[in-house]
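Asker: sequence and computational prediction follow.
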Amino acid sequence: MPVPPEYYHATEQFNQFMVDARDASNLETTNMAWNMVVGVFQAFRRRLTIGDALCFANFLPPGIRAVFVADWDANEKRVAFGSDEELLKEIKSVRQQHNFSPSNARSAVAIALRRNVDVQALERLLRDISDQAFEFWKVSEQELRNAETNRSLKIQLKDF
């Protein structure tokens, strides 16, 4: 069997996801979006059983999957889904001094995810996990329409 195409194109697909997260959050760079993405994935992961988290991870494209499972403490106590304010506080707690997560961090990452996966399959999976899991990743049609797109990937290079 040949190597699946999603592995050949993992870097390109991951870069597109990060650009989508940057754009949906209206941040300037993908570096600024990084801690937001990590925070959202960690906040979601803490609310799942290990089995549900692995089902979600297996659904994700390889690069995004790597972020979702990175630094995972499988013995960490599972927590309940809380209010939007509690979730945002948790998202912003990831590397606080370098975390630029805006108030729409969760929906920004949800928009980026939806732009890079089969949305119907994502929604089926989330509904199978729980109503709260589905709500965590829910995005309104207006949010999807309003999210900025088509900005180029900014790569900052140093002259040596």
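Answerer: Cool, got the structure. The model shown is predicted, which means the values in this text are computed figures rather than measured ones. Numbering: from 1, shown residues only.
Asker: could you use CA atoms for every contact and neighbour count after this?
Answerer: OK.
Asker: and for residue 125, nearest residue in space, chain neighbours not counted?
Answerer: Nearest residue to residue 125, sequence neighbours excluded (Cα to Cα, 6 or more residues apart in numbering): residue 56, at 7.4 Å.
Asker: where's that neighbour, which helix or strand?
Answerer: Secondary structure from DSSP states H and E places residue 56 in helix 50-59.
Asker: how about the contacts made by residue 129?
Answerer: Counting by Cα atoms under 8 Å, 6 or more residues apart in numbering, residue 129 makes contact with residue 52.
Asker: next one for the comparison:
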Amino acid sequence: MPIPMDLQHATEDFERFLADARDTASLGTRNQAYTMVDGVLRVSRRRLSLEDAIRFAGVLPPVLRAIFVADWDPAEPRRTFTDRAALTAEVQDLRRHHNFAPASAIADVAAALRRNMEAEKLDRILAILPEGAAGFWAV
């Protein structure tokens, strides 16, 4: 069996996504964009059960899937989806002194994600995730 195309081109696809997220958020560097994306993924993950997080990760492109599960403590208490301002503050708290995520970070990452994957796959999984997940990933 040949290597799946999404795995063969994982690095190029991730670089394209990261550039899109950087430009959407008006950030200056890939590193700033990476920290923003990592923060958004972590904040989302903290609100999902283990089972739902695995389902969600399964639709992400390979490198984003890896970032989503990296440094994960499944025993961490699950949080609830709250208002966008509180969620954004949590995104901005990751690597606080090196984080340039704007107030629009969640929507910026969601928009870049939708442009760089099959949005229908994302919408199908969001429809079965807990209340608040679809709103979190709304553009």
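Answerer: Arrived safely, thanks for sending. Just so it is clear, the structure is predicted and the values come from calculations on it, not from any experiment.
Asker: mind listing what's buried along the helix holding residue 56 of the first structure?
Answerer: Neighbour counts over helix 50-59 of the first structure (16 or more other Cα atoms under 10 Å) mark 52-54, 56-57, 59 as buried.
Asker: for the equivalent of residue 91 of the first structure over in the second structure, list the residues it contacts.
Answerer: In the second structure, residue 91 of the first structure lines up with residue 91, judged by TM-score structural alignment. Taking Cα under 8 Å, 6+ apart as the criterion, residue 91 of the second structure is in contact with 36, 39-40, 42-43, 101, 105.
Asker: most surrounded residue in those residues?
Answerer: residue 36 (32 neighbours; other Cα atoms under 10 Å).
Asker: surely that one meets residue 107?
Answerer: No. Between residue 36 of the second structure and residue 107 there is no contact under Cα atoms under 8 Å: 11.1 Å.
Asker: nearest residue to residue 45 of the second structure other than its sequence neighbours?
Answerer: Leaving aside its chain neighbours, residue 45 of the second structure sits nearest to residue 53 (6.1 Å; criterion: Cα to Cα, 6+ apart).
Asker: hmm, I was thinking of residue 80 of the first structure
Answerer: Nearest residue to residue 80 of the first structure, sequence neighbours excluded (Cα to Cα, 6+ apart): residue 47, at 5.7 Å.
Asker: what does the host helix or strand of residue 107 of the first structure contact?
Answerer: Residue 107 of the first structure belongs to helix 105-114 when assigned by DSSP H and E. Residues outside helix 105-114 of the first structure that contact it (Cα under 8 Å, 6+ apart): 17-18, 20-22, 24-25, 36-37, 40, 88, 91, 122, 136-139, 143-144, 147.
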